[in-house]
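Colleague: Have a look; sequence and predicted model below, questions after that.
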Amino acid sequence: MENRSQWGSRLGFLLAAMGSAIGLGNIWRFPATAYENGGGAFFLPYLFALLTAGIPLLIMEYTIGHKFRGSAPRAYSQVSKGMEWIGWWQVAVSFVISVYYPIIIAYAIMYSYFSFGTQWESADSPTLFFVQDYLNLSNAGTFGSMVPHVLWPLLAVWALVFIILGLGIKKGIEVANKIFIPALIVLFLIIVVRAVTLPGALDGLDAFFKPDWSMIKNGQVWVAAYGQIFFSLSIAFAIMITYASYLPKKSDLTNNAFITGFANSSFELLAGIGVFAALGFMANQVDKPVSEVVDGGIGLAFMVFPEIISQMPASGFFGFLFFASLVLAGLSSMISISETYVAGLQEKFNISRGAAIATGVGLATLLSLFFANQGGLNLLDTVDHFINSYGVALSGLFEVVAIAWFAKSLKDFQNHANDVSDIKIGTWWRVCLGIITPVVLGFMMLQNLRTEITGTVDEETGELLFYGKYPVDFLFNYGWLVAVGAIFVGALLTLKKWPNSSDNKSKEEEGA
C-alpha cells in the first residue's frame, strides 16, 4: 500500500507516540501507585517491568503496524485469520474510552477557568465544590439533567478532535502533537520547579522516594508495577499498531520503542516529583503527615490539588498551569485513541477518511453526552474501571498469547525489527513476550477477577462491598456489560469481509 499516509518526520511520530503514552494517568495514577507500593523501592520492579514487558510489547506492536501497514484489525488478520477479532476488540475498547475520556478534559478546561479567583473556595471545601456546586452529583444509577459546565467544554473538545483528525496524519495529528507535547513539558516543569520550592516540599519528596525494601518481597508490588507500565504506555489499545502503520518503510523500530518507553517513564517521574512536593506542602500547611493527604485519580486532580493551589502564592496562575497541563495531556491521548477506529472503519468499509471520522467520532460524541449529566461521574468511574481491567488488560493478554503461543510469530517479527533497526533484539525479547508477560498478565487478571467477584467486607458494618461501593446492578449494567460488549462487537465486525487492497488505495491519500 504505497499510497498510505505517513508521518512527516521521525520526530513527528515520536511526539505522537509520546502524546498517546503521556496521559492523565501519568499525572494522577503513577505517583499514588509508587507511594503505596514501597516508594523508592517501587522503582526497581517498575524498571524491570518496563524492560521485560513495556518496551518489548512496544517493539512488537510497532513491528506489527510497520510490517503489515494497516489498522490494528487488518494487521492482526494478516498475522493470522483467526486474530482479526482481537484487533476489533482493542478498537472497541479504545472507542469506549474515547466516549468518556473527553469528559475529564472538559473538567480540566473548566477548572482552568475556575483557577482564576480560585472559585472552589466559595464552597466549604474543594471536594464539595466539585461534587455539589460543579457536578451536582446524583446517586449511582440516577442520571438527572445535563450539566452545562460539562456539556459545553465537552463539545469544544470534540470540535477540536474533529478538526485535528480531519486534517490527517501529517497536517493534523503530527502538527498538534508538536504543539501539545513541548507545551505540556514546559508547563509541568514550571509547576515542578515551583512545587519543590514550597515549604514542606522536601517532606513530600522524602515520602515519595524513601524506599521500603520489605515491599519488594510482596508479589502484589510487582503486579502493580506491570499494571502501571501496561496502562501507561498505550499498549493493547490498538494505538501503537495504528501509529506505526504510518511509518516509512525504513524506520528504526526498536530505537523508537526505547525512546517512547523511557520518555513516558521520565514524565511519570517528573509528575511524581511535582505531585508529592505539592502534597508535602499541603501536609505542612494543615499540620498532618503526608500519608494523610495522599490521593490518586480524579480525586487528586479536582479535590486535593485545588486545596493545594488555594494555599500557594499566585494561586490562580499556578492553578491554570496545572489544569492546562491536564488538558494538553488529555488531548494528545484523545486524538490517538480516536485514530484507532477512524483507521479501522476507513479500511474495513472502504470509505473516505472524512466519512470514517463522521461515523466513528460522531457516534462517540453522541454517546459521550450520557456522561455530561448529574450522574456522569459515577458512570465514568465504573466504565473506566471495567474497560481498563477487563478490556485493555485482558485483550493485551490475548494479544501476546495469540502471537507468541499460537501464531508463533515472534521470530518473524524479531527478524523484521532487526532488519530496520540499529538496536538488535534476540532471545531475551522472545522470552519476555512468550513467558514473562503472559504469566504476569494472567496472574494480574486472576487477582482482579477474584477481588471483583468476591468483594470486600466493610470492617465497620460487616456489609459486603464491591467496586466503588456501587450497587451490584449498577456495576453489572454499566461495568460488566460494557466490557463484555466490547468483545462481542469485536467478534461481530469480523463477519464482514475486507475489501480488496486495490479498492483501498484510492482512500489512502485522503487525510495524508
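Modeller: Yep, that arrived. Numbering: from 1, shown residues only.

Colleague: Every contact and neighbour count from this point should use C-alpha atoms.
Modeller: Noted.

Colleague: Tell me who's in contact with S325.
Modeller: Each residue near S325 by CA atoms under 8 Å, 6 or more residues apart in numbering is listed here: L184, L187, F188.

Colleague: My understanding was that the second one contacts F320; is that so?
Modeller: No: with contact defined as CA atoms under 8 Å, L187 and F320 do not form a contacting pair (9.8 Å).

Colleague: What is the neighbour count of V439?
Modeller: Applying other CA atoms under 10 Å, we find 15 residues neighbouring V439.

Colleague: which element follows the one helix or strand it maps to toward the C-terminus?
Modeller: Assigned by DSSP states H and E, V439 belongs to helix 437-454. For helix 437-454, the following helix or strand on the C-terminal side (DSSP H and E) is strand 456-457.

Colleague: Against which helices or strands is that next one packed?
Modeller: In terms of contacts (3 or more CA pairs under 8 Å, 6 or more residues apart in numbering; DSSP states H and E), strand 456-457 is packed against strand 464-465.

Colleague: For the strand it packs on, which outside residues touch it?
Modeller: By CA under 8 Å, 6+ apart, strand 464-465 touches G455, T456, V457, D458.

Colleague: State the next helix or strand along the chain beyond it.
Modeller: helix 472-475.

Colleague: how about the helices in the stretch 201-350 of the chain?
Modeller: Per DSSP state H, counting those that start in this stretch, the stretch 201-350 of the chain carries helices over the ranges 201-209, 219-232, 239-244, 253-286, 297-299, 305-310, 315-348.

Colleague: who touches V157 in this structure?
Modeller: V157 is in contact with P102, I105, A106, L331, counting by CA under 8 Å, 6+ apart.

Colleague: can you pull the contacts of the first one?
Modeller: Contacts for P102 were tallied using CA under 8 Å, 6+ apart; they are L154, V157, W158, G330, L331, M334, S368.

Colleague: Report how many residues lie close to the closest residue to R4 other than its chain neighbours.
Modeller: Residue nearest to R4 in three dimensions, not counting chain neighbours: E508, with 5.0 Å by CA to CA, 6 or more residues apart in numbering. Residues within reach of E508, counting by other CA under 10 Å, total 22.

Colleague: can you pull the contacts of E508?
Modeller: N3, R4, S5 are the contacts of E508 under CA under 8 Å, 6+ apart.

Colleague: Quick check, I64 in contact with P73.
Modeller: No: with contact defined as CA under 8 Å, I64 and P73 do not form a contacting pair (10.9 Å).

Colleague: Compare these two and say which is more crowded by neighbours.
Modeller: Neighbours per residue, other CA under 10 Å: of I64 and P73, the larger number sits with P73, 31 against 26.

Colleague: Quickly find the element holding the more buried one.
Modeller: Assigned by DSSP H and E, P73 falls within helix 72-79.

Colleague: As CSV, the contacts of P102 with distance to N139 would be great.
Modeller: Formatted as CSV, the contacts of P102 follow (distance: CA to CA, whole Å):
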residue, distance to N139
L154, 22
V157, 26
W158, 27
G330, 27
L331, 29
M334, 28
S368, 19
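
Colleague: adding another structure so you can compare the two:
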Amino acid sequence: MTQIHDIKHAQTERNEWGSSWQFLLTCIGYAVGLGNIWRFPALAYEHGGGAFLIPYLICSLLIGFPLLYLEMSIGQFCKAGPAVAYGWIRPAFQGIGWSMAMLSLLIGIYYNVIVAWTLIYLWTIITGNSNQFSSCTNQFNTIFAWTLIYLWTIITGNSNQFSSCTNQFNTIYCSSSLEDLRCANELKTFGAFYFNRTCNFGNDTIAKSLKDKTFSILSAVSPAEEFFERYVLEKTATLSEFGGLSLKMVISLGLAWLFTTLVLVKGVEVMGKIAWFTGTTPYIIIVILFIRGITLDGAKVGLDYYLLKPNLSVIWLAETWRAAATQVCYSLAIGMGGLISLASFNDFHQNCFKDAFLITLADASTSVLGGTAVFSTLGFMSNQLNISIDAVVQSGTGLAFIAYPEAMSRMPGWPWLWQFLFFLMILILGIASHFGLAEVMCTALYDQFPFLRKHKSLLVIFVCLSCYICGLVMCTRAGIFYFNLFDDYTASFSMMLLVLLELVLVAHIYGLSNYVIDLQIMMGPAKNWLTRIYGPTGICIQIIWRFIAPLLIIVVFIFALISQIKTNKRTYGKDKRLYIFPEWAIVFGWILSMISLIFIPSLIIINLIKFRRKGKNWRELFKLQTKWPSYKRNLNIKQNRTVKENIQGGEMITQM
C-alpha cells in the first residue's frame, strides 16, 4: 500500500476552505445557477414535460455525478487548477485545462450581463414602479447586470412597469388585459379597451378598426416585453445597429464585475463565508415561490403541461437525450474547470465523493422544484388571460424577464413582493455561479506562473476588468443579439469535446487502476462490500468512467456538432418581429465555439518547443511529470514491472 509520504504536491502555498461546508455550499452556488430556473423548465416543456425528467435524471446519474466527482477529485488530489493538472498527467493534454479556463471566461463575460439586467429590475421594483411590467404607459416602451437592473426595479417599487402600458417607453403596439380592465372601470362600461394611450368605448368602431389595422402590421406586445426590450435593453432593430452604450447597463454591469472582483481578491476565505448566504437563500426563496405558485388559480394548467401529463413517446427520441445530457453538463458546470479549481483548495482527505453526490442532488432538486414554481405561475397567467399555455411559455431570457414578471404582476395581494423575491433569487444564483467562472482563469494564471501569486490582487483586477470591457458590447443597444450569440455558441459541442478528452486522459491514458490508487490514498480503501461496489473507488464508478460515460459523451458530442452545423440560421423574436441574423454573425458564433479549443494544439507545440530546448525527446509529452503528486509511486511501479519482466525473460532464456 502506498504511503502518504509518497505523495508530493508541487503547490505548497495554497489556501484552504474554512470548513468542508463552505466548500460544499460554494460548489452548490457555482453549479446550481440560472440554467436551472429558465433553461430547464423550457427544455422540459419542449421535450415531453414530465417525461423529460426520466432522461434528465438518468443522465445526472450516469454523466453528471461521475464527471463531477472526477473533476473534483483531480483538483483535490493535485492541489492545482485545470491549466496545470492535466499537463502534469501528460503534457500533450495540458491544453484541455487551458481550454476549460477560456471556456469559463467566455461564459462569465455574458453570464454577468444577466446579473446586470436583474439589477435594473430590482431597482424598478424598489422605487415603486413595478406596475411598468403590466402597464402600457411607461416612458421607456416605444442576465448579472440584467439581474441587478431587474432587482433594483423591484426593490424601488416600480415592478408595476412590468404589466403597464402607460409608461413613456411604451409604443402603440403595447397591449394588456389589465389596461382594458382599468379602462372598463374608468369608463364604467363593459367592453372598453385600451389603445394608443387612450381608453376607448367598446362601440367605438373607428378606434377598434385602427387598432385592428395597427396590429395587423405588427403584432401586439405585452408591457413586460416592452419593459425588457425598450427600457432595459433599449434594443435596436438589427445586429449591425450598435446604437451606442446604454448608461444604466454600463453601470449595472460595472457593479456586477466590481462585486466579483472584490470577492476574488479576498480569496476562498471570503468566498466560503459568502457561501453560507448564497448557497442557502435561493432555496428558501424557491420554496416560497413554489408554495405560492401551486396555490394560485389555474396552477394545475401549468403543472399538467410540466409534470402531470407527460408525453412518454419523446423518451425514444435521440434529441431528447441530447438535450438532457447537455443540460446536465451545463447545469453542473462540467468541462468548465471551475470545480477543479474550487476543489484544489480542499483538505487532501476531504470526501469529495459525498460532496459530488450532494451537489448533483441539489442541482436536480432545484431544477424540478424551480420548474414547478415557474410553470404553476405560468398556468395561473394562462388562466387569467384565458389563452393556451403555449402562448405563455417562452424560453431563455423571455421566460425569466418577460413571461414570469408579467405573470407575477397579476398575482393578488402583493405582486411586487413575489417579483422582488424572484429577481433576488436570480441575482444570488447569478453572483454565486459567476464567482466560480471568473476564478478558473485567475487560478490558471497563477498556477502556470507562480510569481503572479505575489500580485494576486492585480491579476484578479486585470482579468475582471478585461472581461468587463469585452462585455460592453452587450451593453450597446444591439447587446441582446450578441448575448444570444454567446449563449448559443460558447458552450456547445466544445464543452462535450473537453469532457471526452478528460475522460480518455484519466481513465485510459493515465490508467484507471493508477487513478483508483490515487483516490484510495486520499479517501482510504473500501471498507465493506457496499463501498467496494458503490463507493468512491467502487466497481460502479470505474465501469462508468471507463465505458459508459465516454460512450454517452461521444454520442452527445456527435449530435451536438451535427445540430450546430444544421442550424445555419439564428433568429430573434417571432412572427412579424422575427429577425434573422446575418451570415457573418454565424461565422462569429463558430469562432466563439472554436476559440477555447485553440489551446489544445497550441499547448502541444509550446510544450514540444520547451522540451526541445531542455534537450528532452518529444516522447516526454506523453509521460507522467514529476509534479504529479503520485509520480514517485508510479515510477516505482514501472521500475518493479520492468525488473519483473527482465527476470521472467531471463528464466525463459535459462530454460531454453
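Modeller: Yep, that arrived. The structure presented is a predicted model; accordingly, all values stated were derived computationally and were not measured.

Colleague: Relative to D422 of the first structure, which of the contacts of strand 464-465 of the first structure is nearest.
Modeller: Proximity of the contacts of strand 464-465 of the first structure to D422 of the first structure (CA to CA) peaks at G455, which lies at 48.8 Å.

Colleague: count of residues packed around whatever residue of the second structure lines up with T63 of the first structure?
Modeller: Alignment note (TM-score structural alignment): T63 of the first structure maps to S73 of the second structure. The number of residues packed near S73 of the second structure is 28, by other CA under 10 Å.

Colleague: wait, what's in contact with S73 of the second structure?
Modeller: Contacts of S73 of the second structure by CA under 8 Å, 6+ apart are I340, A343, C352, F353, L519.

Colleague: which one of these has the most neighbours?
Modeller: I340 (31 neighbours).

Colleague: What lines up with P73 of the first structure in the second structure?
Modeller: In the second structure, P73 of the first structure lines up with A83, judged by TM-score structural alignment.

Colleague: Leaving out the residues flanking it, which one is nearest to its match?
Modeller: G97 (4.1 Å).

Colleague: quick one: E508 of the first structure and V484 of the first structure, what's the gap?
Modeller: 32 Å (CA to CA, to the nearest Å).

Colleague: And P56 of the first structure, by the same measure?
Modeller: 28 Å.

Colleague: Same question for M282 of the first structure.
Modeller: 42 Å.

Colleague: Compare these two and say which is more crowded by neighbours.
Modeller: Neighbour totals were compared for M282 of the first structure and V484, and M282 leads with 29 against 15 (other CA under 10 Å).

Colleague: Which position in the second structure pairs with the more buried one?
Modeller: Aligned partner of M282 of the first structure by TM-score structural alignment: M381.

Colleague: Go ahead and confirm its match touches R410.
Modeller: Yes: counting by CA under 8 Å, M381 of the second structure touches R410, with 7.4 Å between them.

Colleague: Mind checking which of L187 and F320 of the first structure has more residues around it?
Modeller: A side-by-side neighbour count of L187 of the first structure and F320, using other CA under 10 Å, places F320 first with 23 against 19.

Colleague: Map the more buried one onto the second structure.
Modeller: Under TM-score structural alignment, F320 of the first structure pairs with F420 in the second structure.

Colleague: Let me see the contact set for that match.
Modeller: L122, I125, L151, I154, I155.

Colleague: hang on, the earlier thing: how big is the offset of the helix holding P73 of the first structure relative to the second structure?
Modeller: Helix 72-79 of the first structure, aligned to the second structure and superposed, deviates on average by 1.1 Å (mean CA distance after the TM-score superposition for the first structure).

Colleague: Past that helix, which element shows up next along the chain?
Modeller: Next element after helix 72-79 of the first structure (DSSP H and E): helix 84-114.

Colleague: now that next one against helix 315-348, angle please.
Modeller: Inter-element angle recorded for helix 84-114 of the first structure and helix 315-348: 160 degrees (by axes from the mean of the first three to the mean of the last three CA atoms, to 10 degrees).

Colleague: Please pull up the helix or strand immediately following helix 84-114 of the first structure.
Modeller: Helix 84-114 of the first structure is succeeded, C-terminally, by helix 126-128 (DSSP H and E).

Colleague: Can you pull out the residues in contact with that next one?
Modeller: W120, F302, M303, V304, P306, E307.

Colleague: could you redo the last one with a cut-off of 6 Å?
Modeller: Contact partners of helix 126-128 of the first structure, identified using CA atoms under 6 Å, 6 or more residues apart in numbering, comprise W120, M303.

Colleague: Please work out which residues of the second structure line up with the next helix or strand after that helix.
Modeller: As assigned by DSSP H and E, the chain's next helix or strand after helix 126-128 of the first structure is helix 148-166. Aligned using TM-score structural alignment, helix 148-166 of the first structure spans residues 247-265 in the second structure.

Colleague: The matching stretch: how far from the chain's middle?
Modeller: Centroid separation for stretch 247-265 of the second structure versus its chain: 19 Å, with CA atoms, centre = their mean, to the nearest Å.

Colleague: Same question for stretch 590-599 of the second structure.
Modeller: From the chain centre to the centre of stretch 590-599 of the second structure is a distance of 18 Å (CA atoms, centre = their mean).

Colleague: Ends of it, what's the gap?
Modeller: Using CA to CA, one end of stretch 590-599 of the second structure lies 16 Å from the other.

Colleague: Would you mind listing the buried residues in it?
Modeller: W590, L592, S593, M594, I595, S596, L597, F599 (16 or more other CA atoms under 10 Å).

Colleague: Output these as CSV; include the columns secondary structure and distance to V643 of the second structure.
Modeller: Putting these into CSV (DSSP: H, G, I helix; E, B strand; the rest coil; distance: CA to CA, whole Å) gives the following:
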residue, secondary structure, distance to V643 of the second structure
W590, helix, 52
L592, helix, 50
S593, helix, 48
M594, helix, 46
I595, helix, 46
S596, helix, 43
L597, helix, 41
F599, helix, 39
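
Colleague: what's the burial count for E46 of the second structure?
Modeller: 17.

Colleague: typo on my end, it should be N640 of the second structure
Modeller: Neighbour count of N640 of the second structure, defined by other CA under 10 Å: 12.

Colleague: Next one: it from I63 of the second structure, what distance?
Modeller: 36 Å.

Colleague: same question, T236 of the second structure
Modeller: To I63 of the second structure, T236 of the second structure is 41 Å away according to CA to CA.

Colleague: Check R641 of the second structure too.
Modeller: Distance, R641 of the second structure to I63 of the second structure, by CA to CA: 34 Å.
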